[in-house]
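Asks: Predicted model follows, preceded by the sequence.
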Amino acid sequence: MIDLALEWLNLVLRWMHLIFGIAWIGSSFFFVWLDNSLRKGIDQQPGVLGQAWLIHGGGFYFTEKYSVAPPQLPKELHWFKYESYFTWLSGFFLLGALYYVGADLYLIDAKVLPMGRWEAISLSVASLVLGWVIYDRLCKSPLGKNDAALAVVGFVLLVAAAWGYTQVFSARAAYLHVGALIGTIMTANVAHNIIPNQRKAVAQMLAGQVPDPSYGKQAKQRSLHNNYLTLPVLFAMISNHYPVTYGHPYGWVILAVVMIIGGLVRHFFNLKNQGRGTRYEFLAVAFLLVVGLVFFSQWDPRHKALAGGATLEDAQKIVAARCVACHAARPTFDGIAEAPKGVMLETPEQMRRFAALINQQAVRSEAMPPGNATEITDEERAILGAWIAAGAKLD
C-alpha cells in the first residue's frame, strides 16, 4: 500500500510541476517576446519606452512599456511570481518523493561514491543552496557589469557543477540535479531580486519619489538570465527518460553542449523579435551540434565487444539475478510497486520483446539497474549485448 501511495504521490507532484512550469515558462516567454517586440510609436507619451499591438482570441490588445515607471500607479497592478514559486516547490517535493525517499535506488550509486542516505540528501540540498549563493555573488560583483563575461563564467561554473554531480551521484540523479540547480537559480532570481526590486520601485512611487532606474536594470538582467536558462533546464528535467544522455560516461559533456544549443536557439528568437534580423546561422550551428551529439553518444569506451557469442541461457541467468526483482508481475525490490514502464522480463519471450530496451538501458548505457542496485558487472552487460546483437534468439 505504501509503495502504491508513493507512486501516486510521484504522479500528482509531476503533474503539478508540469502545470506550474507551463504557466511560468509561458508567461516568461511571452514577456521576453513582448519586451523584444516593443517599437517606438509616433504618438507615444513621454517616458514610454515602446509600444506593441497584439491580436489574440479575436481581440486586439495595446501595450506600452515605461522606461522606468508610469507617472502614477494604477489602482490594480498584476504581479507574476507565484508561477515561479510553485514550479520550484512542486519540483523540490518531487525530488524528495523520488530521489530522497528512494535515495538508495535513484540518488546513490556505490560504484560512483559510497555514502549513506542522509549524507547524500544533505549534499544534494547544500549544493542547490551553494550554487545560488555563488551565482548571486557573481552577479553582484564587478563581473556582473559585463554581461558577456558573466555569461561565460556562469557557463563554465554550470559545466563544472555538471561534472561534479557525476562524481558523487548516480548518472540519472546528476542530470536531474543540474536541472534542479538551474531551476533554483531561476526561482531565486524571481524571489530575491526581480520581485524585491519591483517592490522597491512601487514603494518609492507611493512615497511620491521617482523610482531608481537601477532596480529595473538589475531585475532585467536576472530576467534575461532566466530566459537563456529555460531550454537547458527543460532538457535536464526530461533527460531521465533518455539514458543515451545521462547514461553516457561523458554525460556532462553532452549536457554542456545542450546548454550551448539552448542558448543559441534562444538568442536566435531574441534577435528576431528585436528586429535585428533573422540570424539562421545560430540555428544552423545548433543543428550541427545536435548531429555531433548523435555521433558522440555512439562512442562508449567502457563497453568492449564480447569475444564469442552468448546464449539465451547466459542472458536469462543475468536477467533473473539483476533485473527481475523490479521487472516482474510482482516486484520484490523495496519501493517498487509495479514493473517500471510495464516492462516484465520473467520469460524468454518477454526478454526478446524488450530486447531493444535492455540494450538501451543496460548495455549501451548503465541507466539500469538504477544506482546499480543489483550490482550488475561490466562482463554481464557485455553478455546481454552479445545475445541481443546475435538476434536475441530463443533457441
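Replies: It's in.
Asks: Please make it C-alpha for all contacts and neighbour counts, starting now.
Replies: Noted.
Asks: ranges for the strands of the stretch 1-150 of the chain?
Replies: Remark: strands of the stretch 1-150 of the chain, listed N- to C-terminal, are 48-56, 59-66; assignment by DSSP state E, counting those that start in this stretch.
Asks: which one of those strands is the most hemmed in?
Replies: strand 48-56 (a mean of 14; mean count of other CA atoms under 10 Å).
Asks: Which of the strands of the stretch 1-150 of the chain sits closest to residue 75?
Replies: Ranking the strands of the stretch 1-150 of the chain by their distance to residue 75 (criterion: CA to CA) puts strand 59-66 first, at 16.9 Å.
Asks: Let me see the contact set for residue 117.
Replies: 100, 103-104, 108 (CA atoms under 8 Å, 6 or more residues apart in numbering).
Asks: ok, structure two:
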Amino acid sequence: MDILGSDWLNLTVRWIHITVGIAWIGSSFLFNWMDSHLRPPETARKGVAGELWMVHGGGFYQLEKYMVAPDRLPPTLHWFKWEAYTTWISGMCLLALVYFLGASTYLLKPDSVLSPAEGVAIAMIALAVGWIVYDTLCRLLEGKSDLVLAALVSLWMLFAAWGFSQIFSGRAAFIMVGAMIGTIMAGNVFLVIIPNQKLSVASLLAGEEPDPAQGRRGKQRSLHNNYLTLPVLFTMISNHYPVAFSGASNWLVLAAIAAVGVFVRHFFNLKNKGRLHLWMLPTAAAAMIALAFLSSPRPPAPPAGLAAGSAEAAPVVPFDRVARIIDQRCVACHSADPTWEGIDMAPKGMAFDTAEQIASHARAIHSLSVATDAMPLGNVTGMTPEERAILGAWIEAGAEIE
C-alpha cells in the first residue's frame, strides 16, 4: 500500500478509535456518576435500591436502580457493550497498522536482537497474559479485600511496564501498557459484565430470582474500568511526548502518571458521593510538577573541540557542522523531496533543505533530538550522542546560521 493510502487508513482507524472510545468512557463516567447519586426512593418499591432525578436538554429524567433485577423483564432493554468492543477492535487495528507492520521502526529498540515477527509475537502473547493474570487475581480475591486486589493488580501492571520497556522502544512500551489496560477493560465487558447480565436476564425469563453475586461481580469490574480510564487515555496521547517515554526510567514515569490519573479519578468518584476532598487536586498537580522536574532530561555535555566564550556563553558551533549532521541524519525524511523509502512528504511538514528552515525548526530539533532521542525515529540513521550535543550547543547559543 502506498504511503497516501496508508496515511488515510491510519487516520480513518484513529478517528474511529477516538470516537468510539469517547462513547465508551463517557458512558462509564455517566453510569458511575449515576450510581453515586442514587437516593432512597420517596415511595418504597420492591427491589428498588435507589432513584435519581436529572434534567437535561429541556426535559426531566427519572432513573430507578434495582438491587438485583425487576420482577419482570421490560419489553425494551438497552445494552452498553458495543462501545467497548469497537474501541478495542479499532485500537488493535491501529496497533497493528502502526506498531506491528512497522515493528522494526516503531515497536523494537534500534539495537534489538529480536526480529519484527518475534517482537509482534511477544506483544500479542503479553496482551493475552495481561488479561489472564488480572482476571485470575480478581477471581481468587473475589469477595475479599478490594485494596489488596488493587495493590496486586498495580504491581502486575508495574511489572508489565518495566518488562515492555526492556523489550520495546519507549514509545511502544507506553502504547503496549495502554493496549494491555484496554484489553483488560474490554475483557471485563465481554467476559464478565455482559455474561453476568445475560444470566440475570435468563433467570428473569425463566421466572427465577437472579443471583445477586452476578451483579456484584459486574459492578466490581465496571468500577475497575472506571479507574483505568485516565491511565489508558494518557497512553493514547503519550506518543506525542518523547519527554515522557524516552528516558531510561520511562516505566517509572508511566507508573507515576498512571497513579496520578487513578488518584484524580478517585477524587471525582468521592466527590460524586458527596465527599469533597479539595486537597486531592492540588496534590495531583504538585505530583505532576515534581515528576516534570525529576524526569527532565539532562542537557548533553558540551561537544569536545569547540571554542567557548565567557563562562556563561554556550560553545560556539559553526553552522556548517550543524548542516552536515542534519543532512546526514535527517534530510532523507525531512525534505521537500524525501529519499527515504516509504516517505513521500516531510513528517509534520518539517523540511530541512535550507539553513533558514533548519533554524526555524530549532526548537523542535532540540525537543526531539537533543533533549530526547525520539528522532531520528528508531535512530535508523545512527545519530551519535556527540552529534546530538553539537546540535544542542548550536541551538542554545542562538541557532545562528551566519
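Replies: In hand now; what should we look at? Remember, predicted model here, so these are calculated numbers, not experimental data.
Asks: before we move on, back to that, distance to residue 199 of the first structure for the strands of the stretch 1-150 of the first structure - can I get that in JSON lines?
Replies: As requested, the strands of the stretch 1-150 of the first structure are exported to JSON lines (distance: least, CA to CA, whole Å):
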{"stretch": "strand 48-56", "distance to residue 199 of the first structure": "20"}
{"stretch": "strand 59-66", "distance to residue 199 of the first structure": "16"}
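Asks: For residue 350 of the first structure, which of these is the nearest?
Replies: In terms of CA to CA, the element of those nearest to residue 350 of the first structure is strand 48-56, at 50.9 Å.
Asks: which residues sit against that closest one?
Replies: For strand 48-56 of the first structure, the surrounding residues in contact (CA under 8 Å, 6+ apart) are 34, 37-41, 44, 60-67.
Asks: and if you look at stretch 265-285 of the first structure?
Replies: Under the criterion CA under 8 Å, 6+ apart, residues 32-33, 36-38, 227-228, 231, 264, 286 lie in contact with stretch 265-285 of the first structure.
Asks: 7 Å - rerun?
Replies: In this structure, residues lying in contact with stretch 265-285 of the first structure by CA atoms under 7 Å, 6 or more residues apart in numbering are 33, 36-37, 228, 264.
Asks: If you tally nearby residues, what's the number for residue 18 of the first structure?
Replies: The burial metric for residue 18 of the first structure, expressed as a neighbour count using other CA atoms under 10 Å, is 15.
Asks: What is the nearest of the contacts of strand 48-56 of the first structure to residue 184 of the first structure?
Replies: The closest of these to residue 184 of the first structure turns out to be residue 34 (CA to CA; 24.8 Å).
Asks: Just flag the most distant two among the contacts of strand 48-56 of the first structure.
Replies: Maximum pairwise distance among the contacts of strand 48-56 of the first structure (CA to CA): 23.4 Å, between 60 and 67.
Asks: all helices of the second structure, in order?
Replies: Taking DSSP state H, the helices of the second structure run over residues 3-37, 82-95, 116-140, 146-167, 170-187, 194-205, 212-237, 242-245, 250-272, 280-295, 319-329, 355-360, 362-365, 385-396.
Asks: Just say which of the ones you listed is most tucked in.
Replies: Per residue and on average, the most neighbours among the helices of the second structure fall to helix 170-187, with a mean of 25 (mean count of other CA under 10 Å).
Asks: Quick one: average offset of it versus the first structure, please.
Replies: On the superposed models, the aligned residues of the first structure are on average 0.7 Å from helix 170-187 of the second structure, with distances taken as mean CA distance after the TM-score superposition for the first structure.
Asks: what separates that helix from the chain centre, distance-wise?
Replies: Using CA atoms, centre = their mean, to the nearest Å, the distance from the centre of helix 170-187 of the second structure to the centre of the chain it belongs to is 7 Å.
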